[in-house]
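Asks: give me a model of this one.
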Amino acid sequence: MADLVLGQVISFTADPFEVEGAARVESHGGVLIDAGRIVAVGDGAALRAANPQARVTDYDRALISAGFVDAHVHYPQTAIIASWGKRLIDWLNSYTFPEEMRFADPTYAAEVAGRYFDLTLANGTTTVCSYATIHPESVDAFFDAAQARGLRAYAGKTCMDRNAPDGLRDTVQSAYDDSKRLLQKWHGVDRLNYVITPRFSPTSTPEQLAAMGALWREHPDCLMQTHLSEQLDEIEWVKGLFPQSRDYLDTYESQGLLREGAVYGHAIHLTERERDRLTEAGASLVHCPTSNTFIGSGLFDLAGLKARGLRIGLATDTGGGSSFSMLRTMAAAYEIGQLRGTPLHPSQLWWLATVGSAQALHAERHIGNIAPGMEADLVVIDLASTPAITQATQRAGDLWQALFPTIMMGDDRAIRAVWVGGRPVTGNAAS
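Replies: Got it, this is the predicted structure:
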């Protein structure tokens, strides 16, 4: 039986950074769903009349959107989120690496993976792209948990063969062999996608980066994810480790890790050459605003990089980021835009958390928008979830004024319902 979901429906016909009025809002809209996909979008009453046999779920004045897409996370850092902040290297050594060692235990990995997806779904996120740890068990745990929930999900084994503690280093050969075996096991199964994942240049030798480049050439339909130019002292560290390289990006480029399908987290402190090459190669960048402020990394140049035509997504970067919520992440992106003198409209923020992140993962044909043929991953937003938000929305003159208080002050209480693959997994409604 088809489902008809009613409410205010937001979708995008174009990129709001480029086209004014790119967001489309059906104030009394409907989304018709069948077999896990969106069949039609439009006026709710008309869809109801045309599909009298459909099962109706009415969310009244709540906002129906594509589910949020979190394009850069570390699910193994779930338990250490909001640990007292230091600089990046100190944070890795103090918190991240000791926690990641625990993921050699399949039981612990499964426990955290399940908790992670429960937290993200409660916050309206229906797709994530995650780093695992060096342990193959951590990848299996992530994909098992995602598969059980019917999610579209992306992840890969993190590869590190230097500058990490005993128990968290692999080798050139084991990184290649484990990654290839996991790729062959999981990539393309149901809604799961393997991502080739060298952590970042400081923890991989040139030989290991080259091995990941070779694996990517063998499996060009996969994504490759890593970190780039997050902090200034990190960049200096890279210069010392790779004296032969022109810049940080060149440590990847020279090993076959720069082309379309490359997804770089952070990318805050870029040289002009790096900006040019990222653009020419068609790479994706991921803005991680709560992480960048929490760890003190810097202010991402969203406006400048977006103007170049780069694919740019948005991400929590948990657990370096301080929240599982993409609403909080949008708020932080707005604040960083203000500090850079480039204010963002609510439609642009919403686009980054949905279509933009889907584009960064080359998944825009499947997720990130509400349109016929798309997979039916939805989040339903209560625009009056708290007294503070309610009193702000009561003064609103249009949807954007009504939505912006939820972007700035909303949390998991604003998530009225979540649909995954055409079925509700959280929330209630009058039918």
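
Asks: use CA for all of it now, contacts and neighbours both
Replies: Will do.

Asks: okay, now residue 111: neighbour count?
Replies: Neighbour count of residue 111, defined by other CA atoms under 10 Å: 13.

Asks: run the chain-centre distance for the helix or strand hosting it.
Replies: With secondary structure defined by DSSP states H and E, residue 111 is part of helix 106-122. Relative to its chain's centre, helix 106-122 lies at 16 Å (CA atoms, centre = their mean, to the nearest Å).

Asks: can you name every helix or strand that that helix contacts?
Replies: Counting contacts by 3 or more CA pairs under 8 Å, 6 or more residues apart in numbering; DSSP states H and E, helix 106-122 packs against helix 136-148, strand 415-420.

Asks: show me which parts of whatever helix or strand comes next after the last one are buried, residue by residue.
Replies: Secondary structure here is assigned by DSSP H and E; on that basis, the next helix or strand after strand 415-420 toward the C-terminus is strand 423-427. Neighbour-count burial for strand 423-427, with 16 or more other CA atoms under 10 Å as criterion, is recorded at 423, 426.

Asks: angle of strand 423-427 against strand 415-420?
Replies: Using axes from the mean of the first three to the mean of the last three CA atoms, to 10 degrees, the inter-axis angle of strand 423-427 relative to strand 415-420 is 160 degrees.

Asks: second chain to compare with the first, below:
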Amino acid sequence: MPLTRKAYRAAILHSLADPAEVGIEASYEYFEDGLLVIENGRISALGHAGDLLPRLPADIDITHYQDALITPGLIDTHIHLPQTGMVGAYGEQLLDWLNTYTFPCESQFADKAHAEEVADVFIKELLRNGTTTALVFGSVHPQSVNAFFEAAEKLDLRMIAGKVMMDRNAPDYLTDTAESSYQQSKALIERWHGKGRLHYAVTPRFAPTSTPEQLALAGQLLGEYPDLYMQTHISENKQEIEWVKALFPERDGYLDVYDHYKLLGERSVFAHGVHLCDEECARLAETGSAVAFCPTSNLFLGSGLFNLPMAEKHKLNVGLGTDIGGGTSFSLLQTLNEAYKVMQLQGARLSPFKSLYLATLGGARALRLEDRIGTLQPGTDADFIVLDYNATPLLSYRLKQANNIAETLFVLMTLGDDRTVLQTYAAGNRVHQR
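Replies: Okay, here's the model as predicted:
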């Protein structure tokens, strides 16, 4: 294959570490006039344009962006493909919302043509919003996952998804069995896991919708394939927590249910965690598990406020999730806008550099993919986005008043949305152009 080499010149910013661990100044790298060099889908060089330009071959194709910022592609650690058609559904908290809106919407995915249509819309929305990697819940139907992976594979995206396992406390038309969920998951793993840039996640919806037999088989799958992911929900809503206690009286709490069935581990991501206690955070951190912080959804469904400082105290990996369709926007910029407010309501600060970390390198660490995505370090996949300072008249005017990159970044995360994303690149290929 011929060597394909391209360069992109603009202001460039990426995270190097968690600001909570190294301090803000050491947590990021910023080039006011930077250059990003891509070779065959990977980043080969990053630095000041003045340093790198003289070393490049004369015929290299250089794209120069004015009034723009290049950052790593954004990483969504919790989102539901089948809920795309019910975003912004009115007036319920979690359990009623599932029964009223979610389950009927997910039932349509028995039809592969419907699954393919939604997968196309869903991936376009992700890329339009600058999201290059997502950890995705399918429906209970294997065809939902096949449709998603087929669409993602065509664009060489790094995506993780799984078929929901759900064998009780849901409508008959939407349940599987412990055995069928195991066999269907296994077939999907054999077909997709590790194919190109795709990964499989074992996906029990949440403890109340799985029997002990099904949870045991989910744990068995993780044992059979050592580098699989596991995704589920935890401690999102107080009623849900009481329900889990009633269903599993022999366990010491919600997290202990998952712990007992061997579902904690380095590639396990638990969505929400709004009502976790100190001991549970410590146990998640000890096992290398991660939590997906979903502020738009937690506010929209009235679930509560995630305690990020407590997670930081335990050095618990935290990523960011839009949680479509409990969340109301595919935009991780908008999700960070809400995350800031969630912290404010608890008397805590969320710096723009911590926000950048959560949406990029923090998500990559939660997924154990920091050697591949989440930064712009040479050697990593060329997944990056171009943010347009003039995307809207207000953004353009406001950014002219910004005095430094911290202020610029915060304004992008407060006023920015899908319109701010000028271009999205995955493995060096442009996959979205506004």
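
Asks: ok, back up a step: which residues in the second structure does the helix holding residue 111 of the first structure match up with?
Replies: Structural correspondence for helix 106-122 of the first structure: residues 112-128 of the second structure, per TM-score structural alignment.

Asks: same check on stretch 327-334 of the first structure?
Replies: Mapping stretch 327-334 of the first structure onto the second structure (TM-score structural alignment) gives residues 333-340.

Asks: the matching stretch against the first structure, how far on average?
Replies: Taking mean CA distance after the TM-score superposition for the first structure, the mean distance separating stretch 333-340 of the second structure from the aligned residues in the first structure is 0.5 Å.

Asks: show me how far that stretch is from its chain's centre.
Replies: Using CA atoms, centre = their mean, the offset of stretch 333-340 of the second structure from its chain centre is 14 Å.

Asks: can you report how many residues neighbour residue 386 of the first structure?
Replies: 16.

Asks: give me the aligned partner of it over in the second structure.
Replies: Alignment note: residue 386 of the first structure maps to residue 392 in the second structure; criterion TM-score structural alignment.

Asks: which ones are touching that match?
Replies: Listed by CA atoms under 8 Å, 6 or more residues apart in numbering, the contact set of residue 392 of the second structure reads 419, 420.

Asks: give me the contacts around the match of helix 106-122 of the first structure.
Replies: Outside of stretch 112-128 of the second structure, the residues within contact range by CA under 8 Å, 6+ apart are 81-82, 84, 108-109, 132, 143-144, 147-148, 151-152, 330-331, 418, 421, 423-424, 431-434.

Asks: circling back to that earlier point, right, and the helix or strand after the helix holding residue 111 of the first structure?
Replies: Using DSSP H and E, the helix or strand that follows helix 106-122 of the first structure in sequence is strand 125-131.

Asks: that following strand against the second structure, how far on average?
Replies: Overlaying the second structure shows strand 125-131 of the first structure at a mean distance of 0.6 Å from the equivalent residues (mean CA distance after the TM-score superposition for the first structure).

Asks: what about that strand, distance to the chain center?
Replies: Here strand 125-131 of the first structure is found 5 Å from its chain centre; the criterion is CA atoms, centre = their mean.

Asks: contacts for it next, please.
Replies: Strand 125-131 of the first structure is contacted from outside by 67-76, 120, 151-158, 197, 199, 325-326, 377-379, 420, using CA under 8 Å, 6+ apart.
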